[in-house]
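Q: how would this look folded up:
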Amino acid sequence: MDDRDTLAALISAPLQSLDERWRSPERAAELAEARALHDRDPDDYWAWVAGKHRWLTPWRSVRSGELGDFHYFEGGRINVADNCVDRWAESTPDRLAVVWEGEPGDSRTLTYAELADEVNRLAGGLRSLGIGHGDVVAVYMPNLVEAFTAIHACNKIGAIYTVLFSGFGRDAVASRLAAARAKAVVVADAIYRRGKPVELLETLRAALPDAPSVESVVVVDRTQRGVELAPGEVSYAALLAEHPEGAPTVALDPDEPAFLIFTSGTESRPKGVVHSVGGFLLGTWANVHWQAGPVEGDVYWVAADVGWLTFPIQAVIGGLAHGSTIACYEGALDTPGPSRFYDVCAKHGVTQVLCAPTVLRMLRKFGDDLAASHPLPRLALITVQGEPLDGETFTWATETYGVPIVNAYGQTETGSTWTYPVTGVDDLKAGSAGTPVPGHAFAVVDEEGREVPAGVKGNLVMTRPFPTLARTVWDDHERYLSTYFGRFPGRYATNDEAVVDADGHLWVLGRADDVINVAAHRLSTMEIEAVVTTHPRVVEAAVVGIPDATKGTVPIAFVTVTGGSADEVPDEVRALVADTIGGIARPDRVIVTAAMPKTRTGKIMRRLMREVLLHGEARSDTSALEDPGSLDTLSAAVRA
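A: I've put the predicted structure just below:
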């Protein structure tokens, strides 16, 4: 079977007509209008999006410049907190803004009026600490109400925020604070994760000697144990109580930095990707509008960590920009037991869920009986992003929950997902990321930058600017230009491989650096994984390539399985891959493991798995690892 035959087999899923229960004629008409604007000129579409927001000063022009150096809504002035909090507090003060649940079972709700008051008080408190327009504030906490208030307090006064993943250790925190030149940190004393407190303030204190720019620390007493404050630390609660006067809303240039988010990986220097004030606001509003389709009475649960850009996109900024009610959960989705996901949905009347595909694979592993015993009558949509969605999981989730499963694709750098079937309108296809939503344009090209025909894989690039695309790398614009525009000048390189099928649907095959060369044959590890997961007992799979003296590289598959003895699974998986793709793709080894190393947002950390295979241990950045014990489990499986 040659490469094109392999791709054809993997992307041959038929279009699935959207059930009439979920179709919306009103949204279909609106989308038709938006697509017509895009076809005339994508800038006309973005002008339509801009009209959905409150501007403090009108803008003069939609866009100037091209990829690598572009600007949106020049002359205009806008404020993110004004659009996400204040205008809804004025029009719908009693609507719930945030419905929060902690892992131990404690909960808290805030109306838009209450959220606006707390954001305003915190903004006044930050100003009293000397924080102003352009200063950087780090937010070091998980999914707490205070993550919402801290981010929007920064937005209100024009400070630049950066969210630090709550699983980061001392060195990762110190390096990011230093790189950002953070002036203040808002931190929880501790958080709850898998039934245990994780001490964040203790970690921050250890990191501060290597982050000399930090002048103030605002401490949220999450655990209510009582925090003995050190010099330079102030109580979050006291700061709110002392500043009822709040702070004025700062009118901001839509192109200036709103926040920076640090990517993690094998690089020694953290890379701070910078997103803009107006671009991120407008783009994330559009993202939530088409992907989730919120309406009055919905409760949207973004089952992701605030340290993953998805949470600001879908919840803190894009969700609140719609005046939506956002459900927020602090802890692990399987704690204290496997029913926690269902319990949260039922308790808060969740209508839409966004999660990583890994969450659906986890629920599938927990079994059909658990799902059947926890019906979710209010659930109307599940949407996933962050990693490829395999067809088996798509089918299981569709049949189990009886709702549309919308698969979306985007990146930290793109600032939003930009290709997916529009909720309530577009038909679905198992495994695909649909078609681009208005305002975005792409191509799939070969190594020389020439567009390839349908059915042929290549490099995925963006061909036009759009507002949520990152504007620079913090303190290193040359790195931004070389990383994203050096390979294909004039186009943004996603560094992902993809293929467009005969229906125009986009299939993202994974990172270009996840393509392995086996005896001169280029194979995507995602393609092999897609076949492995069709085995009836395989719930989750990860494939990596390792050097081989004869073939150059060979694939190794890691799998988690259901049922009892897994003795026969490795041989069955190897035969399945050989029969489906060909002998060249047959895994050299199939390793059954009870756990895989993942980020808290559910992404499998394949680079760590490769390092364990090659060196017996992980050697690169493990700061984003959700469960350090998973590496021990993996290592034991490798040695078995």
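Q: going forward, measure contacts between C-alpha atoms and count neighbours the same way
A: OK.
Q: As a check, name the ranges of all strands in the stretch 101-250 of the chain.
A: 107-111, 136-140, 160-164, 184-188, 190-193, 196-199, 216-220, 233-235 (DSSP state E, counting those that start in this stretch).
Q: Of those, which is nearest Val250?
A: strand 160-164 (12.5 Å; Cα to Cα).
Q: Which neighbouring elements make contact with the closest one?
A: strand 136-140, helix 145-157, helix 170-180, strand 257-263 (3 or more Cα pairs under 8 Å, 6 or more residues apart in numbering; DSSP states H and E).
Q: tilt between that strand and helix 145-157?
A: 160 degrees (axes from the mean of the first three to the mean of the last three Cα atoms, to 10 degrees).
Q: any idea of the angle strand 160-164 forms with strand 257-263?
A: Here the directions of strand 160-164 and strand 257-263 differ by 20 degrees (the same axes, to 10 degrees).
Q: want to put them side by side, so please do this one too:
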Amino acid sequence: MVIDLASEETLKLIAESVKVPPSDSYRSTSYLQSEEAYLAKYQASIEDPESFWREIADELTWQHREQAVVEGSLPDFRFFPGSFINVSENCVDRHATNPASRNKVALFFEGENGERKAVTYLQLQREVSKFANVLKSLGLQKGDVVSVYMQNLIETYVVLLACLRIGVIYNTVFAGFSAEALRERIVSSNAKAVICANGSYRRGKVLRLKEIVDEALDCENQVENVVVYNRVQGLETPMMEGRDHDYDAIISQALANCPPEPLDANDPGLLIFTSGTSGKPKGIVHAGGGFLIGTYAYTKYQLDLRPEDVYWNTADIGWLTSHIFVLVGGLALGTTTILYEGAIDFPHQGRLYEVMERYSVNKVFSAPTAYRMMLKYGLDLAQKYDLSNLSLLVSVGEPLNPEAWQWMRKALGRGDVVINNTWGQTETGGTPLASIPGATVMKAGSCGVPFFGHQVDIVGSDGESVPDGTPGYLIIRNPFPSLARDIFGDHDRYLRSYFAQVPGAYFTGDSAVRDSDGQFWVLGRVDDVINVSGHRISTMEMESSLINHRAVVEAAVVGQPDEVKGVVPVAFITLEKSFAPSDELAAELKQQIVNDIGSFARPERVHFVEAMPKTRSGKIIRRMLREIIQNGEVRGDVTGLEDSDILDKLVLDVTGQGNAV
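A: Predicted structure coming up:
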């Protein structure tokens, strides 16, 4: 049964998309170097997934390993049942004990305020062991939960790796969430401790994180200890006697030897809450060992990551992408990674390029909003910096429009950089769809091909597979190691949310199309569809149409209730710097959607805004846009904003009607 989630024009563009092969120079350094190699390995992994995952497991260090690879099926499954592995040992110790890598830089840190630090794998092992002993001294044991309220710091990585070392389950909370949001996560997870920084630098301001923690803990909770890292020296920081501990003081007293605990590969390792934009946030539970096995595989093959690389994933540690591709996947592969605290375009627009040049970064992973920001700032700025080492640009989180794709390749990558636009979810613990950079062709806007061992399919409302070129629901038919194992404290919700829609399969909640070359195109969330006068329209499809216009850097479309049509689409536009808002431009943009999709999709209004409300991970918070057009203000939580200063101006732009046409 066909799902009406894409226009004929969109399907035509997908069918006519141009294939761009990776350069010969890139292929020569890749783990896989041809389409045939990918197809052969993928087919083998589907016919015999156990052999593929056993191959990955052979590259890791185990404390005890049984022969069994997979036990059970969706939704109740285990990988390497009865086997014991430690994530911290694989990310730190096996490099720290290797003479060839022990003195290699594991993490470079750069603060928005200009501070720079570095830590080698050997130094990292020492600090992780010491903090693991700190956790033990506070009475924390395997299975206990701690909430971590910190930004991108080396110390944050020390804390998380120490938790993984002794089996303490960590829950990172975005350092910018309100006290209410933090409280909900602390209480919901039954956290016994909170680890936080006293403050954080953001766009030249200092965020007082410890004060937010204190406010969050002004309730009934199970927290017995709070450890505070003094990131901002001289900042007056309230400390409660008996409960609060200074990070530097307590770690200085700890022994630097803490052997990694043997942990069952299926024991819970980390807990991360979804954003909660609709309904109560879900605490997604990932198995520690399964997460390691899956993320190691994703990072190796989708990023071609090697020990000699200098790699920068700009994601905030509050976003699971950092855990997948840096904390676990990146360190397990022994690479050198950049950690950056603050906004990547502050204190000047070339900050991102400056960092890339300083460390000779050759692989970058970011959100499409960051790449569109670079496009907005122009080619002249990019050309002021030496970006000649760049070989791979990876994207996840929002649709990557073709214009930004072309600009990234030509302006940043001299025409031969590989661009990998991926798809993944918090629940998948990785990116089941992506290019295999040296092997598969690229297509602007495509999310690539299924990863090894993943039976990705597109089905109709009856659960049956649909033909290529037909939109439908994106599902995965088989278990894989990094797939979420539960929703914390609510197993029934886990089953209802992901496995009730298509029995025997994981339901992603996204709609997609597979083209005739086997590439997947994700159209958007099934619930990101508005019904205008009986026509169901994907807001992502409308946004893609707008972004293709030469004047548009970013676009967001939301639905507004209407007495006649039920719902009408309203567009928000950020313009390229050489264009100015005008009635003529608004009419042109409305007509572009009419041309691409149909007259029924014409936006009721177009709002020209200077900036979109975004999370630090770069996702546009469309909920805030809906609240502004419906209520004239944002009534929900706003502390997760990447830049809170834009909100008043955004409300004025919209409600003042000065830039609405």
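Q: related to what we said a few turns ago, now render the helices and strands packed on strand 160-164 of the first structure as a markdown table, adding distance to Gly130 of the first structure and mean neighbour count.
A: Converted to a markdown table, these look like this (distance: least, Cα to Cα, whole Å; neighbours: other Cα atoms under 10 Å):
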| stretch | distance to Gly130 of the first structure | mean neighbour count |
| --- | --- | --- |
| strand 136-140 | 11 | 27 |
| helix 145-157 | 11 | 25 |
| helix 170-180 | 17 | 21 |
| strand 257-263 | 18 | 24 |
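Q: Go through these and name the closest to His440 of the first structure.
A: strand 257-263 (21.6 Å).
Q: residues making contact with the closest one?
A: With Cα atoms under 8 Å, 6 or more residues apart in numbering as the test, strand 257-263 of the first structure has contacts from 155, 158-163, 176, 270-277, 309, 412, 474.
Q: Pull the number of nearby residues for the aligned residue in the first structure for Ala254 of the second structure.
A: Counting by TM-score structural alignment, Ala254 of the second structure lines up with His243 in the first structure. Other residues near His243 of the first structure come to 19 when the count uses other Cα atoms under 10 Å.
Q: Show the contacting residues for His243 of the first structure.
A: Counting by Cα under 8 Å, 6+ apart, His243 of the first structure has contacts 121-122, 124-125.
Q: Out of those, which is nearest to Pro628 of the first structure?
A: Leu122 (34.7 Å).
Q: close enough to count as contact, that closest one and Leu239?
A: Yes. Proximity of Leu122 of the first structure to Leu239 meets the contact threshold set by Cα atoms under 8 Å, at 6.7 Å.
Q: that older thread, the contacts of His243 of the first structure in helices, which ones?
A: Those of the contacts of His243 of the first structure mapping onto helices are 121-122, 124-125, per DSSP state H.
Q: out of those, who has the most neighbours?
A: Neighbour-wise, these (other Cα under 10 Å) top out at Leu122, 31 neighbours.
Q: Quick one: map that residue onto the second structure.
A: Looks like Leu122 of the first structure aligns to Phe131 there (TM-score structural alignment).
Q: My read is that its match contacts Leu160, right?
A: No. If you go by Cα under 8 Å, Phe131 of the second structure and Leu160 don't touch, sitting 9.5 Å apart.
Q: Nearest spatial neighbour of the spatially most central residue of the first structure, chain-adjacent residues omitted?
A: The residue lying closest to the centre of the first structure (Cα atoms, centre = their mean) is Thr310, at 3.1 Å. The shortest distance from Thr310 of the first structure to any non-neighbouring residue, by Cα to Cα, 6 or more residues apart in numbering, is to Ala304 (7.0 Å).
Q: Tell me which residue of the second structure lines up with that neighbour.
A: By TM-score structural alignment, Ala304 of the first structure lines up with Ala315.
Q: Quick check: that match is in a helix.
A: No. If the criterion is DSSP: H, G, I helix; E, B strand; the rest coil, then Ala315 of the second structure is coil and not within a helix.
Q: equivalent range in the second structure for stretch 600-609 of the first structure?
A: Stretch 600-609 of the first structure covers residues 616-625 of the second structure once aligned (TM-score structural alignment).
Q: Now do the end-to-end distance for that stretch.
A: End-to-end distance for stretch 616-625 of the second structure: 17 Å, by Cα to Cα, to the nearest Å.
Q: same deal with stretch 424-444 of the second structure?
A: 17 Å.
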